[in-house]
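**Q** Structural data only, the sequence is not supplied:
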């Protein structure tokens, strides 16, 4: 059975910001559709491409799975006072939840950066084709994800080689904890070792400095295995 792809249109930060802003203002789903479609016209001329972008945006922030509504709602509350970097973190987390393909690409990109400090489209394509099959839909989606990364400013392209931008430092604890929780849910992991968080491949755009004491009294639980292994899991 072929794995679903779905992510087939490049997104920009202001498009993601707009749907979150309008979500609280709109009186109905149809009104939100219309406002988002109107705003996308400035970036996307074709109606089919615009519809695809709107579908993706709605899946990320509006039409979320029932089990993700609570964490989405907490993300919306955090968004109100978020900086640009924190808004990017919130969008990143919600895309990881909405699109496993996006998460798999982020995971492979993060691994390639850790191994080589850069990657080519060919290197990344081989890894994604191994997961999803070598078909046109996968190629289109991969280009859309890479285009989104470039629009978000987290990678840049130099002579067909991609390099990472400087990592985005996140300082407020509530954003870091929210992203860790999202990462666990999106990866369907019950727990992760504390020291692994800093090098988790799918979180490659961000620098998350977190300690055991930061995790107390939150949505995450701490367990110890042996003398020096601290595991972080979902409650």
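**A** That came through fine. These numbers come from a predicted model, not from an experiment.

**Q** can we go C-alpha only for contacts and neighbour counts from here?
**A** Fine.

**Q** Nearest the middle, which residue of the chain would you pick?
**A** Centroid-nearest residue in the chain: residue 92, 2.7 Å away (criterion: Cα atoms, centre = their mean).

**Q** Three-state assignment for that residue, please.
**A** Recorded secondary structure, residue 92: helix (DSSP: H, G, I helix; E, B strand; the rest coil).

**Q** Pull the distance from stretch 108-121 to the chain's centre.
**A** 17 Å (Cα atoms, centre = their mean, to the nearest Å).

**Q** Use this one as the comparison:
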């Protein structure tokens, strides 16, 4: 049986940055929902899709998570609070820690790199299709470069 991707929305870095800043400023869930909805309105016209995108953005930066230590999440939030601009590495670290799909992509790349092996984007795609199946979400990943 294939794994589930659990991440199916197009996400802009500027959205990640803004949500990280709002979380670091201490906004609560209800306020975040409203702010993120307003931020996404010009880009995501469908209310249902906007809600799904909002939830993925907020869940990434939410400190409530069973899959990572609270201290790791708090470190990321504290780092954003101290800096002028959120570091992309923090977004990427949280994506890897909270979502197996991203962890599997990085694991494949890391294993190949560890042994000095070169690899193509097509090999990463093939590996992900083997793990997750040839679903619509995986097809979108395969088109994103």
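**A** All right, it came through fine. Please read these numbers as outputs of a predicted model, since none were measured by experiment.

**Q** what do we get in structure 2 for the residue nearest to the centre of structure 1?
**A** Matched to structure 2 by TM-score structural alignment, residue 92 of structure 1 sits across from residue 92.

**Q** Likewise for residue 41 of structure 1?
**A** With TM-score structural alignment as the criterion, residue 41 of structure 1 matches residue 41.

**Q** dump the residue contacts of its match.
**A** By Cα atoms under 8 Å, 6 or more residues apart in numbering, the contact list for residue 41 of structure 2 reads residue 50.

**Q** redo that, cut-off 10 Å
**A** Residue 41 of structure 2 is in contact with 47, 50, counting by Cα atoms under 10 Å, 6 or more residues apart in numbering.

**Q** where do the strands sit along structure 1?
**A** 118-120, 155-158, 161-164, 168-169, 191-193, 206-207, 220-225, 229-234 (DSSP state E).

**Q** Specify the stretch among these that is closest to residue 37 of structure 1.
**A** Smallest distance to residue 37 of structure 1 across those (Cα to Cα): 27.4 Å, for strand 155-158.

**Q** Contacts only, for residue 151 of structure 1.
**A** 10-14, 145.

**Q** and which of those residues is nearest to residue 63 of structure 1?
**A** residue 11 (17.2 Å).

**Q** and that closest one, how many neighbours does it have?
**A** For residue 11 of structure 1, the neighbour count with other Cα atoms under 10 Å is 23.

**Q** Test my guess that it contacts residue 60.
**A** No: Residue 11 of structure 1 is beyond contact range of residue 60, at 11.4 Å (criterion: Cα atoms under 10 Å).
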